[in-house]
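Participant: compute the structure for the input listed below.
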Amino acid sequence: MASKKLLTVFGATGTQGRSVLNAVLAHPTLKTQFSLRGITRDPSKPNAQELTKLGVEMVRADMNDAASLRAGVAGSHAVFAVTNYWESRSKAAEVAQGRAIVDAAIAEQVKVFVWSALPHGGRLTGGRLQGLHHFDSKADIAEYLDGAKGQSGMVGVHVEPSFYMQNLRGMINKGPDGVPALVMPWSGSETKVPLVDAVVDFGRYVAGALAADPAKVDGKHISAVSEWSTPEEIVAQLNESGGTNVQFKQVPEDVFSGFLPKEMAEEMTENMVLVRDYSYYGVKGKEEQIFKDNEAVIGKIQTTSFKEFVSSNGPWKW
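Facilitator: Below is the predicted model:
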């Protein structure tokens, strides 16, 4: 029996990395093809030990140490990589980390590199949105990957997560009237929000990319979306399936910005404008087409509806 190929997953104990590991472990063919290695800062922590019990080899690596990155990916056939802008809130720092992982993978002759990317807000909006650093840094790393892999023969594919369903809980708060509300600079009936169950579906998209024909996925951008929903549909589903009484309230951009910490206000407001005016991926008016585009590259991916997510993630209380 042929030995298994090694898949190394960065951020193994985080939302995306754990989702990838779970999806591969559940995939009918990938689970027989790959052994798994998880990269973490501290393999002794309980969440890392949980993965060890599932058969994942947990390895320590420092995103700012090139030697440890090379050791972390050594022997890997495939790598899934993700970086965390919010740890440093520095675009330069995140780009440096992402480039270092790419360089390590090329040096260690990795065959397939799956990058957790995002669209470039500045380019996508023709220069209108200049403060989306956590988008632009990941897009810059994607561009570096495409150029750096060059003659190495490494396949590079970009999976772009959309708006986490999990984040909605923390975005709903009680107002002065005591009624919980989702308050956004969006149109309740017209803005289409790309939602992803980050815990379940993001990993399924990555698994789909790993299972697909490498020549077909090389250089492609996969939009990881479970469902498109308007704000009014979101609160209606919370109220119907979650037993809540949430309202949606539309506010101007400057009012929304005023709710946020000063250091995050511009960036997060631009994030919501990107959703409202460009449907996040620059697909305004043709949102559903991304499912067809994804399917043409990685096949049909089973996804979680927002109704299913609400029903299985209660109680919903504020």
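Participant: can we go C-alpha only for contacts and neighbour counts from here?
Facilitator: Fine.
Participant: M63 and S226, how far apart?
Facilitator: 30 Å (Cα to Cα, to the nearest Å).
Participant: please say which of these two ends up with more neighbours.
Facilitator: Neighbours per residue, other Cα atoms under 10 Å: of M63 and S226, the larger number sits with S226, 27 against 20.
Participant: spatially, what comes nearest to that one if we skip its sequence neighbours?
Facilitator: Using Cα to Cα, 6 or more residues apart in numbering and skipping the chain neighbours, the partner closest in space to S226 is V196 (4.6 Å).
Participant: next, the contact list for the one you found, please.
Facilitator: P161, S162, F163, Y164, M165, F202, A224, V225, S226, E227, T304 (Cα atoms under 8 Å, 6 or more residues apart in numbering).
Participant: so G11 makes contact with V82?
Facilitator: Yes - checked against Cα atoms under 8 Å, the pair G11 and V82 is within contact range at 6.4 Å.
Participant: any residues in contact with both of the two?
Facilitator: Listed contacts common to G11 and V82 are G17; contacts here mean Cα under 8 Å, 6+ apart.
Participant: hang on, the earlier thing: buried among the contacts of V196? Need that as a selection in PyMOL.
Facilitator: Per 16 or more other Cα atoms under 10 Å, the buried members of those correspond to this PyMOL selection:
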select buried, resi 161+162+163+164+165+202+224+225+226+227+304
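Participant: let's see this one next, to set against the first:
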Amino acid sequence: MADKKLIVVFGATGAQGGAVARALLAEGTFQVRAVTRKPQRKAARELRKLGAEVVKADLEDGRGLEAALRGADTTFLVTDFWEHLSEEQEVAQGKRVADLAQHLALSYVVYSGLEHVSQLTGGRLAVPHFDGKGRVEEYFRALGVPMTCLRVSSYFENFLTVFRPRRAPDGDGCELAIPMGDVPLDGLAVADLGPIVATLMKEPKKYEGQTLGLTAGKLTVAEYAALLSKHTGKTIRDARMSLEAYQQLAFPGAQELANMFRFYHTKPQRDIALTQQLHPKVRTFEAWAEEQKAAFEDL
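Facilitator: Down below sits the predicted model:
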């Protein structure tokens, strides 16, 4: 094991971190140190069975983070705004890891970031769960830490949760309440992030210093609805919801997500060809929908 590069994976029991940890372990040429606050969770136990070293650490605890990173060559960092809904807390977490990456002289960092929307729009539009990550990316760059920033598209898995089709008000089938109109929305299966990060870790010098926009495809809401209808056997259509109506929905974060969709209307850079180059077997939405059709049986 001594000749294998040690990679620390943050958020290892979550969606992104879990996908990355599993892909790195499957690659077989890395040691993986999986970081979690809850090492007794089922997901952590499964990673341990696959060969990961599972350690307990918290992004709020600098001393614990230093112990988790000590001896590592590289790290994959993802932070979770939705856990606390605080841009400043997310920025502090990211900066804490960036400072340690510099202090411990890590050779490479892959950071799951997003655009600094407020800066890009001259303050006209704030999307805190994007903005904080954009600020952290800038901080990494200012420190000179060797890193690649990934900008992941909307997860296909969101169609199982926040984008899940809802019963139409008239009772005729289901609707997708996604306020994109006819503007295509980029998407990616979160599990496909793992092989992409594994590719970067194998050739860090090739991708160091870059910001990579990832997507498996660009579909309108009507096209997403048509494919879901095809693969679930349900009648699903675009609700044609406006941004103004969306931000009035009664759930925490509705305004935040409405602003995200406003930013998505500007068509931020996400590159299908690059994503396919990094992971030739990346799934299309149609392939993902076919795999997940059982999850929509209760519609």
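Participant: residue in the second structure matching the residue nearest to S226 of the first structure?
Facilitator: Matched by TM-score structural alignment, V196 of the first structure corresponds to L188 in the second structure.
Participant: show where the helix or strand containing V8 of the second structure falls in the first structure, residue numbers please.
Facilitator: Element membership for V8 of the second structure (DSSP states H and E) is strand 5-9. Using TM-score structural alignment, strand 5-9 of the second structure lines up with residues 5-9 of the first structure.
Participant: right, and V157 of the first structure touches A215 too?
Facilitator: No - between V157 of the first structure and A215 there is no contact under Cα under 8 Å: 10.2 Å.
Participant: re earlier: how big is the offset of the strand holding V8 of the second structure relative to the first structure?
Facilitator: Superposing on the first structure places strand 5-9 of the second structure at an average distance of 0.6 Å from its equivalents, by mean Cα distance after the TM-score superposition for the first structure.
Participant: now for that strand, which elements pack on it?
Facilitator: With contacts taken as 3 or more Cα pairs under 8 Å, 6 or more residues apart in numbering; DSSP states H and E, strand 5-9 of the second structure sits against helix 15-27, strand 30-36, strand 74-77.
Participant: count the neighbours of K206 of the second structure for me.
Facilitator: Using other Cα under 10 Å, K206 of the second structure has 11 neighbouring residues.
Participant: map it across to the first structure for me.
Facilitator: Match for K206 of the second structure (TM-score structural alignment): K216.
Participant: verify the stated contact: its match with V297.
Facilitator: Yes - assessed by Cα under 8 Å, K216 of the first structure is found in contact with V297 at 6.1 Å.
Participant: need the contact list for P161 of the first structure.
Facilitator: Applying Cα under 8 Å, 6+ apart, the residues contacting P161 of the first structure are S116, A117, L118, V196, A198, F202, S223, A224, V225.
Participant: distance of the corresponding residue of the first structure for G51 of the second structure from P119 of the first structure?
Facilitator: Under the alignment (TM-score structural alignment), G51 of the second structure pairs with G55 of the first structure. Distance, G55 of the first structure to P119 of the first structure, by Cα to Cα: 34 Å.
Participant: follow-up on the earlier one: ok, for the match of G51 of the second structure, nearest residue in space, not its chain neighbours?
Facilitator: That would be L36: by Cα to Cα, 6+ apart, it lies 7.4 Å from G55 of the first structure.
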